[in-house]
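Visitor: The following comprises the amino acid sequence and a computationally predicted model.
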Amino acid sequence: MTIENTLFAAADKMRGSMDPGEYKHVALGLIFLRYVSTAFQRHHDELLDKYGEEAAEDYDEYLSEGIFWVPDAARWKHLSANSKDPKIGVMVDDAMRAIESENDSLKGALPKVFGRAGVDPGVVSGLIDLFSNIKLEGTPKDFDLIGRIYEYFISEFASNEGKRGGDFHTPKSVVEVIVDMIEPVKGRLYEPCHGSGSFMVHSEKFLDAHKYRREDLAIYGQERNHTTYGLARMNLAIRGIMARLEWNPEGTLLRDAFPDEKFDYVMANPPFNISDWSGDILAEDRRWKFGTPPAGNANFAWMQHIYDKLGSTGIAGVVMANGSMSSMSSGEGDIRRAMVEAEAVDAMIALPGQLFYGTQIPACIWILAKDKSNGVAKDAKLRDRRGEMLFIDARKMGALVPGSRKQKELSREEIARIAAAYHAWRGEPDAGAYADEPGFCKAASMEEIAKHNYVLTPGRYVGAGATEDDDEPFGEKFDRLTAELRAQFAEGRRLEQKISTQLEKLQ
């Protein structure tokens, strides 16, 4: 059975037997348990072969290798052997508690929902049997596979939970665009609404792929949803990623968990167009440097909070609803104008539709920068970008995910093209010379942006791309297309007559 078939069978087993909101607890909790148990068992067998039973049961031997200690009753082989027990759900919950009690970094992070009255023990049993067939080595080589499993189930229950499900999940290709554009390699990274931790995970993958040290990037994040907070902790822990995550039930905008901190990088996919964000309470907040956000929409509250968290040379990538680029209601147009005139906005990227799970709301990416001069006085290798912005129109990019009729994703080549245009425009070393590409990217002056009344929709600036010349003479093409149109009209009349005849027979 392929991994895709296994995951589909697992989702199908859960579908109809529990609320979609439980999927993430059950599926991802068991995957976490399966991996940490496999990693433990691998190291246990190595120690047993080399040094004997005493070393194999020495807690410190696992701690020194960054491997979680898994007590006997929590080990996968024990749960698998007892998977048909009617109390298997309770046994899994106890296994989660036992792992938390032995590993301080996991306290409060693991789900204990398997023994609930609403969860069929047969489903838990079946999932254990299915996940036992997934081949894991218990090493970092498993992370790509685990990432695919997380992505599958996160997307599965995001679409089942409806539009709000997209609040906690950013599609992988959108994450990759932002990470590849702002390149968080050294300093402090912050996620103000970290969701499942996808930005953090890809940032670490970026570091590893480009031979940077993980120790050079400190990660911070906060999240309002406690379930999602736990999911992120599992997601990071399984990869050995160290981060300071805070659960903040009041919400980031109302109570900043890091009030005195500034960051080199911020990445965020805040919930779109939220009206219940306590805007009336925060009307006089010091963060609203560019104008007070409307009480009925938090989009520009998020943007200004994120900009406020940037250090003197910080840069941010923010996913936003398309309306943020053009809305003039409730003072949003004035805030946007103030941000542009203050050189707070570096680049705008229009994304293709159908990227997000559970919602078809079109989205864009704002790149914010605290210092668009790129510190020219300190580093002459970088280009001063003050007085202009980069616009990238990626709406024509993306293709349907194999097996899906409506879900799209960007390819690695498309992601690289977007990031390369941005790096070239910034004047980064080895990025090549920047040039406008009609239909794709344009470096627009402040004067040009002002002429468009500070509407930041990339399509207004990049123009139309070049059309391919098919070498067919205009006269011949006109005659051919006219003939095709007449034939279609004739076919339409024929079908209309046929339908009328059939209707008459029914009278």
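Guide: Received, thanks. Numbering: from 1, shown residues only.
Visitor: From here on, just use CA atoms for contacts and neighbour counts.
Guide: Fine.
Visitor: Tell me where the stretch 151-300 of the chain has strands.
Guide: 187-191, 217-223, 244-247, 263-268 (DSSP state E, counting those that start in this stretch).
Visitor: Mind giving me the packing neighbours of the shortest one?
Guide: The reference is to strand 244-247. Strand 244-247 sits against strand 217-223, helix 226-237, with contacts defined as 3 or more C-alpha pairs under 8 Å, 6 or more residues apart in numbering; DSSP states H and E.
Visitor: Let me have those in CSV, extended by mean neighbour count and distance to residue 181.
Guide: Listed next are these as CSV, based on neighbours: other C-alpha atoms under 10 Å; distance: least, C-alpha to C-alpha, whole Å:
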stretch, mean neighbour count, distance to residue 181
strand 217-223, 23, 16
helix 226-237, 22, 22
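Visitor: So for residue 350, which of these sits nearest?
Guide: Distance to residue 350, taken as C-alpha to C-alpha, is lowest for strand 217-223 among those, at 25.9 Å.
Visitor: any residues touching that closest one, and which ones?
Guide: Under the contact criterion C-alpha atoms under 8 Å, 6 or more residues apart in numbering, strand 217-223 has outside partners 184-195, 200, 229, 242-249, 251-252, 257.
Visitor: Show the buried residues in those residues.
Guide: Neighbour-count burial (16 or more other C-alpha atoms under 10 Å) applied to the contacts of strand 217-223 gives 184-186, 188-195, 200, 229, 242-243, 245-248, 251-252, 257.
Visitor: Break down this protein into its strands, ranges please.
Guide: Using DSSP state E, the strands of the chain run over 187-191, 217-223, 244-247, 263-268, 310-321, 345-350, 363-369, 388-393, 399-400, 408-409, 441-445.
Visitor: between those, which gets nearest to residue 74?
Guide: Ranking the strands of the chain by their distance to residue 74 (criterion: C-alpha to C-alpha) puts strand 244-247 first, at 25.5 Å.
Visitor: gap between that closest one and the chain center?
Guide: 18 Å (C-alpha atoms, centre = their mean, to the nearest Å).
Visitor: Identify all contacting residues around it.
Guide: Strand 244-247 is contacted from outside by 219-226, 229, 233, 257, using C-alpha under 8 Å, 6+ apart.
Visitor: Next one: the nearest residue to residue 59 once chain neighbours are set aside from residue 287, what distance?
Guide: Nearest residue to residue 59, sequence neighbours excluded (C-alpha to C-alpha, 6 or more residues apart in numbering): residue 69, at 6.6 Å. In this view, residue 69 and residue 287 are 44 Å apart by C-alpha to C-alpha, to the nearest Å.
Visitor: Quick check, residue 45 in contact with residue 55.
Guide: No. Using C-alpha atoms under 8 Å, residue 45 is not in contact with residue 55; the gap is 10.3 Å.
Visitor: Can you pick out the residue with more neighbours from those two?
Guide: residue 55 (17 against 14; other C-alpha atoms under 10 Å).
Visitor: here's the one I want to compare it with:
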Amino acid sequence: MQAESAFSLDEMLAEVRRHRTHLSRLMNAHDATRLVIGLLYLSRKAHAAPGTNVPTWSWLLRQPAERGSGIRAAVSKCLSHWLPAADEQSADMGTRSLMPVPPSGSEGSLHALIQAIGSTQRVGPLLDQCLRDLSADQAQADGSHYFTPGDMARLMVGAAVPRDGHRVLDPVCGSGGLLVESHLYVRERVELDPTMSLQGKEQHAHTSQVARMNFAVRGITAHVFPPGDSLAEPEPERHDIILANLPFNQRDWAPEDKTEQSARRPAPLVPVDPRWPEEPPSRGSANSAWIQHIAHALAPAGRAVFLMADSVANTRQPITRRLRERLLRDDLVECVIALPPRVFGHSKAPACLWVLNRDKSARPGWGVLDRRRQVLFVNARRAFEPVPESRARRLGDKNTALILTTLAAWRGLSENGAAASPYNDAAGWSRSCSTEEIADRESSLMPTSYAVEPPSPERDTRSRVEQLKLELADQFDQMRDLELRLLDVLEEI
């Protein structure tokens, strides 16, 4: 192996990105990045005892950079042998054939990438860079959300507070970033390899393959289910922690045979699915379906943290409003955090972070304060920082820590034996409300309506703009609902 000290980490990242960029001129950027992730995977997994006659990473390192198909064929052979299958029960459904084939003319870049990766033990930063590159190319990623920004992942996991031995699920796991962060969070606290169960589900086969490679490169044991739609069926088992960076406003999500009784004269919908015992969610948007799917999958003391479009917290649409009423009646809502706009890549729409909890009573591992029939609202709309040399924004470590400190104080949760910090409402930042007060406000769960800034001309302008945005989103929701009703009527004619 070459001397690792020959390159700084920044130089290594720049070199790998340079060769990946050259590959992207010969194939699309999405496939080029996945090919680099495949090489990172091989560097950690393609090892065998001498004499076994299988292609290995050390064998790949020895391949010459000659023109022709030699090294390209060697890379394909090695990937084909070592890549994990998407479905362990069926080789035909495996992911091996999903990896892109190195194109003609890529010999030099492939050889340079193999040598660069082989010269370092620090593959984690290289993998993170590749995942960020995949997320930046949304158009070619088929809408898949590969990478939740690190500060957002730390916020979500820190709000969920996973413990060793917990069963953790991400029903839309993408590249598996939230599960990786859960593993790191627990490992830092137990100082051992966690015994928790990590499970991920992903609809797209390509993304599912990336998740498997992500876990393998980092040495994390996790189970990624065969590609499929998580909303198709209820979860068969309960989970202690559920984390999800959800797709917003997903349309036409419901299977036809579960939503229509008759093509000519549909009967009223019968809520046979245990996830929605009172009424099924709207077919026009999967937002409510995702919330109920997650709530149904929680263990008796389970917690869930997920991203959700602003409109769900405040819309007057009857189905969504009744869902909020049921969540409050069942005392499932623990905290709602209004996030700054444009701090996560897959949507420019304003969003909130929801925290559900089936048991808010004082207990070990959660907190010393009984918070039943109460909800914490955090208004973090302005808690962002600019990304250097970019027009982008990020939450940032300081703001992430501030939100988590507020939530821990409200719970009465302490770390490392220290006394829990006292909680007090802070104007414009956080407020603890009773479920009765929330019910009197049409069960609105919008933090900016409760954690209100002190009066000022600037605040009044922002408040009016915020209200207009919510009203516009509400009108869009009603338009989608009316559109689906009209289509149902036309089908009867």
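Guide: On my side now, so go ahead. Only a predicted model underlies this, so the values are computations on that prediction, with no experimental measurement involved.
Visitor: tm score of chain vs chain?
Guide: Put the two chains on top of each other and the TM-score (TM-score structural alignment, normalised by the length of structure 2) is 0.78; 426 aligned residues with a C-alpha RMSD of 3.1 Å.
Visitor: returning to what we had before: and residue 69 and residue 287 of structure 1? Which one has more around it.
Guide: Applying other C-alpha under 10 Å to residue 69 of structure 1 and residue 287 shows that residue 69 carries more neighbours, namely 26 against 20.
Visitor: Contact partners for the residue nearest in space to the middle of structure 2?
Guide: Nearest to the geometric centre of structure 2 sits residue 245, at 3.1 Å (C-alpha atoms, centre = their mean). Taking C-alpha under 8 Å, 6+ apart, we find residue 245 of structure 2 in contact with 145, 148, 172-173, 306-307.
Visitor: In structure 1, what residue corresponds to it?
Guide: Per TM-score structural alignment, the equivalent position to residue 245 of structure 2 in structure 1 is residue 269.
Visitor: if I look at that match, how far off is residue 23 of structure 1?
Guide: Separation of residue 269 of structure 1 from residue 23 of structure 1 (C-alpha to C-alpha) stands at 22 Å.
Visitor: which residue numbers in structure 2 go with stretch 310-318 of structure 1?
Guide: By TM-score structural alignment, stretch 310-318 of structure 1 lines up with residues 298-306 in structure 2.
Visitor: what does stretch 383-397 of structure 1 give?
Guide: With TM-score structural alignment applied, stretch 383-397 of structure 1 matches the range 369-383 in structure 2.
Visitor: The top helix by length along structure 2 versus strand 298-309: what angle between them?
Guide: Looking across structure 2 with DSSP state H, the single longest helix is helix 457-492. Per axes from the mean of the first three to the mean of the last three C-alpha atoms, to 10 degrees, the angle that helix 457-492 of structure 2 makes with strand 298-309 is 100 degrees.
Visitor: Now do the buried residues in helix 457-492 of structure 2.
Guide: Applying 16+ other C-alpha under 10 Å to helix 457-492 of structure 2 flags 463, 470-471, 473-475, 477-478, 480-481, 488 as buried.
Visitor: any chance of those residues in TSV, with distance to residue 10 of structure 2 too?
Guide: Output for the buried residues of helix 457-492 of structure 2, formatted as TSV (distance: C-alpha to C-alpha, whole Å):
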residue	distance to residue 10 of structure 2
463	43
470	43
471	46
473	43
474	46
475	48
477	46
478	50
480	48
481	50
488	57
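Visitor: nearest to residue 154 of structure 2, of those?
Guide: When those are compared for distance to residue 154 of structure 2 (C-alpha to C-alpha), residue 470 wins out at 27.8 Å.
Visitor: what's the average distance of the match of stretch 310-318 of structure 1 to structure 1?
Guide: By mean C-alpha distance after the TM-score superposition for structure 1, the fitted stretch 298-306 of structure 2 averages 0.5 Å away from its aligned residues in structure 1.
Visitor: Give me the residues contacting that stretch.
Guide: Residues outside stretch 298-306 of structure 2 that contact it (C-alpha under 8 Å, 6+ apart): 156-157, 159-160, 238-246, 294-295, 353-359.
Visitor: what do we get in structure 1 for residue 168 of structure 2?
Guide: Checking TM-score structural alignment: residue 168 of structure 2 goes with residue 189.
Visitor: ditto for residue 435 of structure 2
Guide: Under the alignment (TM-score structural alignment), residue 435 of structure 2 pairs with residue 446 in structure 1.
Visitor: Near its match, how many residues? Count them for me, please.
Guide: 17.
Visitor: just residue 506 of structure 1 next, same as before
Guide: So residue 506 of structure 1, with other C-alpha under 10 Å, has 6 neighbours.
Visitor: Residue 502 of structure 1 too?
Guide: That count, for residue 502 of structure 1 with other C-alpha under 10 Å as the rule, works out to 10.
Visitor: do residue 447 of structure 1 as well
Guide: 12.
Visitor: contacting residues for it?
Guide: By C-alpha under 8 Å, 6+ apart, the contact set of residue 447 of structure 1 is empty.
Visitor: From residue 88 of structure 1, how far out is it?
Guide: In this structure, residue 447 of structure 1 and residue 88 of structure 1 are 67 Å apart, going by C-alpha to C-alpha.
Visitor: Check residue 108 of structure 1 too.
Guide: From residue 108 of structure 1 to residue 88 of structure 1 the distance is 21 Å (C-alpha to C-alpha).
Visitor: more crowded one of the two?
Guide: Remark: of residue 108 of structure 1 and residue 88, residue 88 carries more neighbours, 23 against 16, as counted by other C-alpha under 10 Å.
Visitor: So for the alignment partner in structure 1 of residue 73 of structure 2, what's the nearest residue that isn't a sequence neighbour?
Guide: Taking TM-score structural alignment, the alignment pairs residue 73 of structure 2 with residue 90 from structure 1. In space, residue 90 of structure 1 comes closest to residue 115 once its chain neighbours are excluded; the distance is 4.3 Å by C-alpha to C-alpha, 6+ apart.
Visitor: and that neighbour, how many neighbours?
Guide: 19.
Visitor: Next up, the contacts around it.
Guide: Residues in contact with residue 115 of structure 1, defined by C-alpha under 8 Å, 6+ apart, are 87-93, 121.
Visitor: can you map out the helices along the stretch 151-300 of structure 1?
Guide: Along the stretch 151-300 of structure 1, the stretches classed as helices by DSSP state H, counting those that start in this stretch are 172-182, 198-209, 226-237, 299-309.
Visitor: Tell me which residues are up against the last one.
Guide: Meaning helix 299-309 of structure 1. Under the contact criterion C-alpha under 8 Å, 6+ apart, helix 299-309 of structure 1 has outside partners 192, 253, 261-263, 266, 270, 272-274, 287-290, 292-293, 316, 318, 320, 324, 332, 335, 344, 368-370.
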